[in-house]
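Peer 1: Have a look; sequence and predicted model below, questions after that.
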Amino acid sequence: MSKKVVLPLTKSHNDIVDTNILLNLYEDMLLGRSFEDMCAQMYYRGKMFGFVHLYNGQEAVSTGIIKTLSAQDYVCSTYRDHVHALSKGVPPRLVMAELFGKETGCSRGRGGSMHVFSAQHNFLGGFAFIGEGIPVAIGSAFQSIYKKQVLHDYSDLSVTVCFFGDGTSNNGQFFECLNMAVLWKLPVIFVVENNQWAIGMAHNRSTSLPEIHKKAQAFGLPGVEIDGMDVLAVREAAQTAVQRAREGKGPTLIEALTYRFRGHSLADPDELRSNKEKEAWIARDPIKRFRNFLINNTQVEKSLIDNINVKVKSIIDEAIDFAIDSPEPQVKDLKRYLFVEDED
């Protein structure tokens, strides 16, 4: 059931994707990259603490997948969660304030970098340990089925997207939840962000079957391998998977081949990967690649792209100002938000 998707950036898609969608995809990727670059600056200035894992290089996966979803759909992330949250619509100022540990953050400053969460945006959070989010995603997808079959809510099924890395695909939760998702035909999409490295372990040294999408065959769901540096290839695969899930046909496993341009975290000196390997992947930067595609293969004017660059810079600057000016959590509220509070 495995298949490979043709790389859309090798052909013109003017007749398939309209200009507004293309520009929105570019803006979302650029916002993610700019946000993470600013996080690095703030971390080294002592404005953020703990472990901070950046997403640079993988933006096409987040944008291509999440921008195909509706507001009613859910996203379950990893500890590399900032950009997933931004793609799902969580305001950059709230994510930045969370990274600063401020009361105005989307998790009220209690979560930090690895636990970004927003109930309002159906963003189910980042998780500090690998594989933690997969069972949560199964629960989210199950409630969508339950509402329809038991509570007789006949609105469209809500789809849940679950992101995780290549290292996680060797863990038990991965196999158990794939089996359960197929058994119950749950509307869930498993997205493996195969960035080739599980912290400091090269992917091909840690698994007996490096082609993760082929593991779907054992459980009877579609397994798709895509170019994770090509936002249109990712989007194309996502649209097929979302439609399948929405129609009640069950889950899909998508393996996106991508690469993180920075170390595992900002505390990682990144000495294990060769410069030759990094340079080869950086040459395929998904944002630069897509920008060139827009200029050379569409009717998008360069001035529109330049305007987006200015807009994104303004958004990031505003997010920093908001985070800096926001209040710290108070000691008296240490145990607040552990339980649901009365509305009155």
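Peer 2: Nice, thanks for sending it over.

Peer 1: contacts, neighbours, all on C-alpha from now
Peer 2: Will do.

Peer 1: Let's verify residue 293: helix, strand, or coil?
Peer 2: helix (DSSP: H, G, I helix; E, B strand; the rest coil).

Peer 1: Quick check: it vs residue 107, distance?
Peer 2: 37 Å (Cα to Cα, to the nearest Å).

Peer 1: Repeat that for residue 27.
Peer 2: 25 Å.

Peer 1: Show the contacting residues for the closest residue to residue 4 other than its chain neighbours.
Peer 2: Nearest non-adjacent residue to residue 4, counting by Cα to Cα, 6 or more residues apart in numbering: residue 225, 5.3 Å away. Going by Cα atoms under 8 Å, 6 or more residues apart in numbering, residue 225 touches 2, 3, 4, 5, 213, 254, 255, 256, 257.

Peer 1: this is the other structure I want to compare:
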Amino acid sequence: MDQDLLYEAYRRMSRIRQFEETTKGLLLNGELYGAFHTSTGQEASIVGSCLALEESDYMVGTHRSHGHPIGKNANIRGLMAELMGRKDGVNQGKGGSMHLSDFSVGSLGETSIVGSGLPVATGAGLGSKMQQNGKVTLCFFGDGASNEGTFHESLNIASIWDLPVVYLCENNGYGELTEWRKVVASDSIAGRAVAYNMPGEIVDGQDFVAVYEAVTRAVQRARAGEGPSLVETRTYRYENHAVGLLNESYREASEIADWRENKDPLNLFRARAGELGLDTSILDTIDAEIAAEVESAVEYGRQSPEPDPEESFTHVFTEPVEIRR
């Protein structure tokens, strides 16, 4: 694989990890507010998928989506300001943790409604086909969303119309607090692809190279007009469903420790550095550069002004009614 690509892969994975570790600290210190769902542990799944795209391609995230726009190369200053609810955020401080979007890098956004991104991505794929613009849409969703009606409806219509969409299920083992095997009748999410006459593939979500190669095949197929694919990455989230959620009795501490110690995507990438022809000292330099970048983003967010109250009535679907005081 191209060395520049591999170094960029590590840069984006490190950026996601450090961004989320920093923002978790800000949340616990009271600088951020609201529900906060991290993707720490899923970096290879995210970056391996996003780097298989062209810069102009589209990406749709989930409620657990700080990492996805970073994987698509969004500027973290705007993301940080958004999490702080500031005017210079990517959505003017109105979206927050579960509603990030950055059209400049093809990140069409995400919402807190599980499975809601699937029809959005399918619509983007339809738009690309009608416009004949050659763009592919990558749709992230979780194992929980695979049980939603939107999953089945979206994959069915995408297959019928040969839409250029790659459906990427990040199976991190749990839908909120429930183990996925207890609520999914099949042995895999990818196995459901056969019902929609499209390829389905399971891949090790902690292995950047494996994810990149699998998603690249799906992207090439979509761009060639051969229709959608379903890829399931087997990955893991280190943190609880949401930061600060008290109940974590649904999984064993030993399980979390095993994934952290033996299956961490950044450590696995580093362990293969020699095999991939990479210099670990350059990886160390990248980590240091990202640390400074994240620190700068925090300061940028803190310095950004808060939106004026009147801005509550902008970027809405209708004109606001007159407010009489």
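Peer 2: Yes, it's here. Since the structure is predicted, the reported quantities are computational estimates derived from the model, not experimental observations.

Peer 1: Would you give the TM-score for this superposition?
Peer 2: Overlay of the two chains. TM-score (TM-score structural alignment, normalised by the length of structure 2): 0.95; 317 aligned residues with a Cα RMSD of 1.3 Å.

Peer 1: hang on, the earlier thing: between residue 27 and residue 107 of structure 1, which has more neighbouring residues?
Peer 2: Counted by other Cα atoms under 10 Å, residue 27 of structure 1 and residue 107 do not tie: residue 107 has more neighbours, with 24 against 20.

Peer 1: aligned partner of the more buried one in structure 2?
Peer 2: Aligned counterpart of residue 107 of structure 1 in structure 2: residue 91 (TM-score structural alignment).

Peer 1: that's a helix at that match, yeah?
Peer 2: No: with three-state DSSP as the criterion, residue 91 of structure 2 is assigned coil and is not in a helix.

Peer 1: isn't residue 89 of structure 1 right up against residue 120?
Peer 2: No: using Cα atoms under 8 Å, residue 89 of structure 1 makes no contact with residue 120, being 9.6 Å away.

Peer 1: residues contacting residue 62 of structure 2?
Peer 2: 98, 110, 111, 112, 114, 115, 117, 140, 141, 142.

Peer 1: Just give the closest residue to residue 45 of structure 2, not the sequence neighbours.
Peer 2: Setting aside the residues directly before and after it, residue 45 of structure 2 is nearest to residue 205 in space (Cα to Cα, 6+ apart), at 4.8 Å.

Peer 1: what's around the aligned partner of the one you found in structure 1, how many residues?
Peer 2: Using TM-score structural alignment as the criterion, residue 205 of structure 2 maps onto residue 228 of structure 1. Residue 228 of structure 1 has 29 neighbours, counted by other Cα under 10 Å.

Peer 1: could you list every residue that touches residue 228 of structure 1?
Peer 2: 58, 60, 61, 193, 234, 256, 257, 258.

Peer 1: The fourth one -> structure 2?
Peer 2: Under the alignment (TM-score structural alignment), residue 193 of structure 1 maps onto residue 170 of structure 2.

Peer 1: Assign whatever residue of structure 2 lines up with residue 72 of structure 1 to helix, strand or coil.
Peer 2: Aligned counterpart of residue 72 of structure 1 in structure 2: residue 56 (TM-score structural alignment). Here residue 56 of structure 2 is recorded as coil under three-state DSSP.

Peer 1: Check the gap between the residue lying closest to residue 56 of structure 2 once chain neighbours are set aside and residue 5 of structure 2 for me.
Peer 2: Nearest residue to residue 56 of structure 2 in three dimensions, chain neighbours excluded: residue 106, at 6.1 Å (Cα to Cα, 6+ apart). Distance of residue 106 of structure 2 to residue 5 of structure 2, given as Cα to Cα: 19 Å.

Peer 1: Look at those two and report which has more neighbours.
Peer 2: residue 106 (21 against 11).

Peer 1: Quick one: map the more buried one onto structure 1.
Peer 2: In structure 1, residue 106 of structure 2 lands on residue 122 (TM-score structural alignment).

Peer 1: Its match and residue 158 of structure 1: what is the separation?
Peer 2: Taking Cα to Cα, one finds residue 122 of structure 1 at 10 Å from residue 158 of structure 1.

Peer 1: The aligned partner of residue 279 of structure 1 in structure 2 is in what secondary structure piece?
Peer 2: With TM-score structural alignment as the criterion, residue 279 of structure 1 lines up with residue 257 in structure 2. Using DSSP states H and E, residue 257 of structure 2 falls within helix 253-262.

Peer 1: from the chain's centre, how far out does that helix sit?
Peer 2: 22 Å (Cα atoms, centre = their mean, to the nearest Å).

Peer 1: mind checking what residue 25 of structure 1 lines up with in structure 2?
Peer 2: Going residue by residue (TM-score structural alignment), residue 25 of structure 1 aligns to residue 9.

Peer 1: How about the contacts made by the residue nearest to residue 56 of structure 2?
Peer 2: Residue 106 of structure 2 neighbours (Cα under 8 Å, 6+ apart): 55, 56, 57, 58, 59, 72.

Peer 1: hmm, 7 Å instead?
Peer 2: Taking Cα atoms under 7 Å, 6 or more residues apart in numbering, we find residue 106 of structure 2 in contact with 56, 57, 58, 59.

Peer 1: For ChimeraX, what selects the buried ones among those residues?
Peer 2: Applied in ChimeraX, the following selects the buried portion of these according to 16 or more other Cα atoms under 10 Å:
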select :56,57,58,59
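
Peer 1: out of the contacts of residue 106 of structure 2, who's nearest residue 125 of structure 2?
Peer 2: Checking these against residue 125 of structure 2 by Cα to Cα gives residue 58 as the nearest, at 8.7 Å.

Peer 1: That closest one: what's it in contact with?
Peer 2: 106, 107, 108, 136, 137, 138.

Peer 1: Tell me where the stretch 101-250 of structure 2 has helices.
Peer 2: 117-131, 149-160, 208-223 (DSSP state H, counting those that start in this stretch).

Peer 1: Among the ones you listed, which comes closest to residue 77 of structure 2?
Peer 2: Per Cα to Cα, nearest to residue 77 of structure 2 of those: helix 117-131, 24.2 Å.
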